[in-house]
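Engineer: can't give you the sequence, but here's the structure:
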């Protein structure tokens, strides 16, 4: 328990200490002074107070305020790198998105393929999981799934995984790969810039009661926001600069259930680049204005390259 508090506190108050190592030393000193049991509670209260103080300047309204979800209908071939996924994790079948990054690999969220035993990958269609309109359909199994080794299913970190296609995808106007983010596409570079996400997820919170996923591909644009502000919408330590990118949810626009693993892209020098994968949002709903959180691709470029052989810049 105490180690998780360490991550939370150092994230929120790193300016107070020169290094994590220095803080760990202070942590042990204070633990010895307060005692194990009492210190855990004191430590959590202090971390929470620091988080609350830093976040107060954003005047965040955390009350539910339902709105119509924003977004536009995608035209055919507009997102040729978009993949639709149906995944079996017995006894249920789950919907996710994915991204074609080479003719042999689809990138997606780790939580989509974690513990899944088999699935189907659909390419080249704006219809979800439609074998008639899809340019290609692949049957995949657990041996084709690669979950990032440090992923733990909790905490929203390292939420990235790969699906190896059994045969190479055939490229066409409807099926294209997308280049991975360049290393210089860091938070400071992207902050304030307009980015795009797409998927077949829920288009309103009202549809979540019956889990009525959209059958047509939609997309939405939004600005990348600062990580300090984004972290204030979620529990301390959940959103991390190293692992995530946040996009404003103002106006109820953003990702929702069923969009997981889908692409977050940035248009640069006449080309789309994959900068993120849909990871999570607010448990309170998709239309309440909270930022959508995406796995930051630049943090995993070397892992992707090692697994796939794709050259990264």
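Structural biologist: Nice, thanks for sending it over. Remember, predicted model here, so these are calculated numbers, not experimental data. Residues are numbered from 1 along each chain as shown.

Engineer: going forward, measure contacts between C-alpha atoms and count neighbours the same way
Structural biologist: Fine.

Engineer: Tell me the spacing between residue 91 and residue 118.
Structural biologist: 12 Å (CA to CA, to the nearest Å).

Engineer: Those two - which one has more neighbours?
Structural biologist: For residue 91 versus residue 118, the count of surrounding residues by other CA atoms under 10 Å is larger for residue 118: 19 against 6.

Engineer: and the more buried one, what is it in contact with?
Structural biologist: Residue 118 makes contact with 87, 88, 89, 139, 140, 141, 142 under the criterion CA atoms under 8 Å, 6 or more residues apart in numbering.

Engineer: What residues of stretch 284-293 count as buried?
Structural biologist: Within stretch 284-293, the residues scored as buried using 16 or more other CA atoms under 10 Å are 285, 286, 287, 288, 289, 290, 291, 292, 293.

Engineer: Out of the contacts of residue 118, give me the two with the largest separation.
Structural biologist: Spatial extent of the contacts of residue 118 (CA to CA) is set by the pair 89 and 139 at 14.7 Å.

Engineer: any chance you could map the helices in the stretch 101-250 of the chain?
Structural biologist: Remark: helices assigned in the stretch 101-250 of the chain by DSSP state H, counting those that start in this stretch are 110-113, 187-190, 227-231.

Engineer: so which of these gets nearest residue 249?
Structural biologist: Minimum separation from residue 249 across these (CA to CA) falls at helix 227-231, 10.2 Å.

Engineer: Okay, one more to line up with it:
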């Protein structure tokens, strides 16, 4: 695979059928690839394993329905990708539980705030792909519903190259494949911005506020259609999880092709987040006591080996358009 072949796509899914020409940036909905269905090459989450994960269903002005992920960052606020909520008229949110058909909470909101430098009128991949959702209710936290801490501003440009990260979502399990009923998760390896930018032929989309991640131990591991807006998580210096990325884009070659997936770092946006929400989400990593996280449990399933990894968009289509 040459860098010239790498196209960057937002992890969204719509019903557009035309393939982009080389070098174009577009939504992941336009990513088309033939493959057997198989997040990609990951594992089903246990109940309560990822209590901060949200599922979104958004309705556009023309009645089209899109699917995305998001995270709980406060009892009244969620974090997602701006392209998920851009120009949507309503958002249905599922929280708690791993199965889409059995959420602990199911509610609707119309309030969202996308970063002012994200242009909602443009249907192309762009930086600042980050936004917040106002729940218009106060969530009661329990074993299945919990917030996640955001990346500290002190670490906003940290190099996560070769650091193990985790992402999750209800997105398709293969390019153009099926969307699961049960939440999936997968390990990824951080990829330096320099290597990520080179993989996409020097694309200007990979900026300082971008974080990229590639497959962990099987080339097909990645996010896919329907995972947009979901979390990229690291075990931080104190042994607790922090969200260091919001799922944004992938290669136009597909979800399982081996190119890095792109995420937006929350760290550079703390000032804006506080301005919009009135809440200070920042914290000081130097004030924490470093601990060694518990060793990971043995993977209950082995990802299929020998599959070619093609990083593709992370949204899943379920008779709906997915962001």
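Structural biologist: Received, thanks. These figures come from a predicted structure and were not determined experimentally.

Engineer: follow-up on the earlier one: between the buried residues of stretch 284-293 of structure 1, which is closest to residue 159 of structure 1?
Structural biologist: Out of the buried residues of stretch 284-293 of structure 1, the member with the shortest distance to residue 159 of structure 1 (by CA to CA) is residue 293, at 10.9 Å.

Engineer: Quick one: the strands in structure 1, in order.
Structural biologist: Here structure 1 has its strands, by DSSP state E, at 72-73, 82-89, 92-100, 105-108, 118-123, 136-141, 145-147, 161-164, 194-199, 218-223, 244-247, 263-268, 271-280, 292-296.

Engineer: Out of those, flag the one nearest residue 54 of structure 1.
Structural biologist: Proximity to residue 54 of structure 1, assessed across these by CA to CA, is greatest for strand 244-247 (17.8 Å).

Engineer: which helices and strands sit right next to the closest one?
Structural biologist: Judged by 3 or more CA pairs under 8 Å, 6 or more residues apart in numbering; DSSP states H and E, the packing partners of strand 244-247 of structure 1 are helix 227-231, strand 292-296.

Engineer: hey, which of those is tucked in deepest?
Structural biologist: strand 292-296 (a mean of 29; mean count of other CA atoms under 10 Å).

Engineer: which residues touch it?
Structural biologist: Contacts of strand 292-296 of structure 1 (CA under 8 Å, 6+ apart): 109, 157-160, 239, 242-249, 254-255, 264, 275-282.

Engineer: Spit out the contact partners of residue 104 of structure 2.
Structural biologist: 94, 95, 96, 97, 144.

Engineer: Mind telling me what it corresponds to in structure 1?
Structural biologist: Aligned against structure 1 by TM-score structural alignment, residue 104 of structure 2 finds its counterpart in residue 135.

Engineer: Report the separation between that match and residue 73 of structure 1.
Structural biologist: Going from residue 135 of structure 1 to residue 73 of structure 1 by CA to CA gives 19 Å.

Engineer: what's the answer for residue 4 of structure 1, then?
Structural biologist: 41 Å.

Engineer: Residue 23 of structure 1 is nearest to which of the strands of structure 1?
Structural biologist: Using CA to CA, the nearest of those to residue 23 of structure 1 is strand 244-247, at 23.9 Å.

Engineer: most centrally placed residue in structure 2?
Structural biologist: residue 247 (2.3 Å; CA atoms, centre = their mean).

Engineer: That residue reaches residue 227, doesn't it?
Structural biologist: Yes. Counting by CA atoms under 8 Å, residue 247 of structure 2 touches residue 227, with 6.8 Å between them.

Engineer: ok so, going back, can you tell me which residues contact the alignment partner in structure 1 of the residue nearest to the centre of structure 2?
Structural biologist: Following TM-score structural alignment, the counterpart assigned to residue 247 of structure 2 within structure 1 is residue 278. Residue 278 of structure 1 sits next to 109, 255, 259, 260, 261, 262, 263, 264, 292, 293, 294, 295 when contact means CA under 8 Å, 6+ apart.

Engineer: separation between residue 278 of structure 1 and residue 67 of structure 1?
Structural biologist: From residue 278 of structure 1 to residue 67 of structure 1 the distance is 21 Å (CA to CA).

Engineer: What's the local residue count around residue 240 of structure 2?
Structural biologist: When counting by other CA under 10 Å, one arrives at 15 neighbours for residue 240 of structure 2.

Engineer: and if you look at the one 3 residues further on?
Structural biologist: When neighbours are counted by other CA under 10 Å, residue 243 of structure 2 registers 25.

Engineer: do residue 150 of structure 1 as well
Structural biologist: 10.

Engineer: Report the spatially closest residue to it, excluding sequence-adjacent ones.
Structural biologist: Of all residues not flanking residue 150 of structure 1 in the chain, residue 158 sits nearest, at 6.5 Å (CA to CA, 6 or more residues apart in numbering).

Engineer: Could you do residue 290 of structure 1 as well?
Structural biologist: The nearest residue in space to residue 290 of structure 1 (CA to CA, 6+ apart) is residue 249, at 5.0 Å.

Engineer: Would you confirm that the one you found contacts residue 282?
Structural biologist: No. Here residue 249 of structure 1 does not reach residue 282: they are 10.2 Å apart, not a contact under CA under 8 Å.
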